[in-house]
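Asks: what follows is a predicted protein model with its sequence.
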Amino acid sequence: MFAQERLRAITEILHTEKKVLVKNLSKKFNISEDAIRKDLKLLENQGILKRTYGGGILEKQTPAFEKVAERNAHNYDKKEQIAEKAFSMLQNKETILLDISSTNLILAQKIVQSDLSLTVISNSIDILHALSKDEKTTLISLGGMYFQLAGGFVGSETIDSVQKYNVQKTFLGSCGVDLKTKSLTTFNVEDGNTKRAFMESGRDVYLVMESKKFHYDGIYKFASVDQLTGIILDEKPSDAIEKQLAKL
């Protein structure tokens, strides 16, 4: 198991059990206790846990990485609100990029039902399928390494492909936002590197997410919040979060 996979597994255990013990993790992953302590220190630096004697406790909510079908089924009403707001920003003949995201899938379905003629670039299998029979949409698929859990393509080939295009609007997904470090996060390094390239290819970059994700974190930081054009939410965030956002 690679270090990044182990960190993700430890994060999932934290989310389920709220605490971890060094000796138990050492046995589970068949590595030294010193190596586990280094993992816990890294997770503490990311604000995910607080180290304690012999282990650590959950510092912040960190959702387990769900398969794409599970994500698509959760909180549809909230995601539909976000997708509707994103759709209202689209203009005819634009080139847009839709990242792997269950909210972006709903946005793609709205595009199919509309009169808009767009060029849509995506690395998501579900989004590509949703738009594949829409004759008024010019559809561009970004290939690469298939990330089964996410349901799309990521990695160096995907990054090379997207760099060829000039994108007006990019709609990005994320596992969470850490306002303390101003970081956008995900669970997978290749996914994070791909998202970073998507941001660089877009003139305007919008994060589409539920407000609850201000309290969630992935384990890999791929960009800073202040690199975004805006964040499209389902509902108004708390006053405390609004104050933090205003400082960015």
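Replies: Received, thanks.

Asks: can we go C-alpha only for contacts and neighbour counts from here?
Replies: Fine.

Asks: residue 108 versus the most centrally placed residue in the chain, what's the distance?
Replies: For the chain, the residue nearest the mean C-alpha position is residue 174 (2.0 Å; C-alpha atoms, centre = their mean). Distance of residue 174 to residue 108, given as C-alpha to C-alpha, to the nearest Å: 17 Å.

Asks: go on, residue 191?
Replies: Going from residue 191 to residue 108 by C-alpha to C-alpha gives 20 Å.

Asks: so what does the helix ranked longest in the chain touch, helix or strand wise?
Replies: Ranked by residue count under DSSP state H, the longest helix found in the chain is helix 3-17. The helices and strands touching helix 3-17, judged by 3 or more C-alpha pairs under 8 Å, 6 or more residues apart in numbering; DSSP states H and E, are strand 19-21, strand 55-58.

Asks: switch those over to TSV; also include distance to residue 120 and mean neighbour count.
Replies: Output for the helices and strands packed on helix 3-17, formatted as TSV (distance: least, C-alpha to C-alpha, whole Å; neighbours: other C-alpha atoms under 10 Å):
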stretch	distance to residue 120	mean neighbour count
strand 19-21	43	20
strand 55-58	40	20
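
Asks: need those in JSON lines (columns: distance to residue 246).
Replies: Formatted as JSON lines, the helices and strands packed on helix 3-17 follow (distance: least, C-alpha to C-alpha, whole Å):
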{"stretch": "strand 19-21", "distance to residue 246": "33"}
{"stretch": "strand 55-58", "distance to residue 246": "28"}
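
Asks: so for residue 126, which of these sits nearest?
Replies: strand 55-58 (33.2 Å; C-alpha to C-alpha).

Asks: ok, then the element right after that closest one?
Replies: helix 68-73 (DSSP states H and E).

Asks: so which residues make contact with that following helix?
Replies: The set of residues external to helix 68-73 that reach it, using C-alpha atoms under 8 Å, 6 or more residues apart in numbering, is 102-103, 149-151.

Asks: structure two is appended below for comparative analysis:
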Amino acid sequence: MLAAERQRKILEKVRRDGTVRTTDLARDFVVTEETIRRDLDLLGRRGHLRRTHGGAMDATAPLGELSQTERESRQLDEKIAIGREAVRLICPRETILLDASTTALEFADQLPEDVPVRVVTYSLAVIERLASRDSNLELIQLGGSYEARGRRFSGMLTESALRALRIDRFFFSGGGLDPIRGVSEPNPEQARLKRMMLQHAEWSCALLDHTKLGVQTDFYFAAPEELDVLVTDRGAKIYAKSHLKDLPYELKFAR
């Protein structure tokens, strides 16, 4: 394959998926990672994408995080599978906390109706998804200042409400996972809030599809040793085999 054709296909993938990883592209195109890095650097200089540590992201997306609507359709099958696997980790009558990620939204969709749980969240989308259920589910919305772009609440009132609750399990996502430094977020306010939630919960589980592994965004909030479980999809197996060794947390692959 000519370099120009490979670069065109890379750009198509970036615009479709939002982010790409160097390791995945090298495997898909059967070239070295150095070749892919040169391709990404060239496309970045031309303004077609933005380089990130370990890959690239769509240059047409606004700086920082994408909106809720923009995020919902990306890696949807993987998010559904991750959610289905992660709900197996909950126990009856627990209080679980969900962040405002689209992966947590799919997790909420997979909650079994015959298991009594209390769900705490600051995500309006999660509340809307679960509001029609009328059995075995108690919903608690953490209020605060509403952010329309992310369809979520945040700020002092959100944090104050959280402190009044006991949280058994915290399920969350992020912008990326670095094997050494942990989970990060492109939004500083979200990183600070999730950091507080992580420290407040008795147990935590990161929900990250394979496109997030090896990616670093701007603000770290969860070190590897602070995680209890990472649930990802089967597309992460090759990366995990070479980069996620001797983990301080349990690694689960969605079925």
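Replies: Noted; the coordinates are in hand. Bear in mind that the values here come from a model prediction, so they are computed numbers and not experimental data.

Asks: give me the TM-score for these two chains.
Replies: The TM-score (TM-score structural alignment, normalised by the length of structure 1) is 0.72; 200 aligned residues with a C-alpha RMSD of 2.8 Å.

Asks: and the contacts of helix 68-73 of structure 1, which is closest to residue 24 of structure 1?
Replies: The nearest member of those to residue 24 of structure 1, counting by C-alpha to C-alpha, is residue 149 at 26.5 Å.

Asks: what sits against the closest one?
Replies: Contact analysis of residue 149 of structure 1 by C-alpha under 8 Å, 6+ apart lists 66-68.

Asks: doesn't residue 177 of structure 1 fall inside a strand?
Replies: Yes. Looking at residue 177 of structure 1 with DSSP: H, G, I helix; E, B strand; the rest coil, it is inside a strand.

Asks: can you pull the buried residues of stretch 58-66 of structure 1?
Replies: Burial within stretch 58-66 of structure 1, assessed by neighbour count using 16 or more other C-alpha atoms under 10 Å, is assigned to 58-65.

Asks: from the chain's centre, how far out does that stretch sit?
Replies: Centroid separation for stretch 58-66 of structure 1 versus its chain: 13 Å, with C-alpha atoms, centre = their mean, to the nearest Å.

Asks: strands along the stretch 151-255 of structure 2, start to end?
Replies: For the stretch 151-255 of structure 2, applying DSSP state E, counting those that start in this stretch gives strands covering 152-154, 169-172, 176-178, 182-185, 204-207, 219-222, 229-232, 250-253.

Asks: show me the contact partners of stretch 180-199 of structure 1.
Replies: For stretch 180-199 of structure 1, the external contacting residues (C-alpha under 8 Å, 6+ apart) are 4, 8, 65, 97, 99, 154-156, 158-159, 162-163, 170, 172, 174-178, 205, 217-226, 248.

Asks: returning to what we had before: what would the strands of the stretch 151-255 of structure 2 look like in CSV with distance to residue 15 of structure 2 and mean neighbour count?
Replies: Formatted as CSV, these follow (distance: least, C-alpha to C-alpha, whole Å; neighbours: other C-alpha under 10 Å):
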stretch, distance to residue 15 of structure 2, mean neighbour count
strand 152-154, 25, 21
strand 169-172, 25, 24
strand 176-178, 18, 24
strand 182-185, 20, 25
strand 204-207, 23, 24
strand 219-222, 24, 22
strand 229-232, 22, 24
strand 250-253, 26, 15
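
Asks: can I get those strands in a markdown table with distance to residue 126 of structure 2?
Replies: Formatted as a markdown table, these follow (distance: least, C-alpha to C-alpha, whole Å):
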| stretch | distance to residue 126 of structure 2 |
| --- | --- |
| strand 152-154 | 9 |
| strand 169-172 | 12 |
| strand 176-178 | 21 |
| strand 182-185 | 19 |
| strand 204-207 | 15 |
| strand 219-222 | 22 |
| strand 229-232 | 19 |
| strand 250-253 | 23 |
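
Asks: between these, which gets nearest to residue 50 of structure 2?
Replies: strand 176-178 (15.1 Å).

Asks: which secondary structure elements does that closest one sit against?
Replies: Contact partners of strand 176-178 of structure 2 among helices and strands, from 3+ C-alpha pairs under 8 Å, 6+ apart: strand 182-185.

Asks: how big's the offset between the strand it packs on and structure 1?
Replies: For strand 182-185 of structure 2, the mean deviation from structure 1 after alignment is 1.4 Å (mean C-alpha distance after the TM-score superposition for structure 1).

Asks: coming back round to it: just curious, which of the buried residues of stretch 58-66 of structure 1 is nearest to residue 21 of structure 1?
Replies: Nearest to residue 21 of structure 1 among the buried residues of stretch 58-66 of structure 1, with distances taken as C-alpha to C-alpha, is residue 58, at 11.8 Å.
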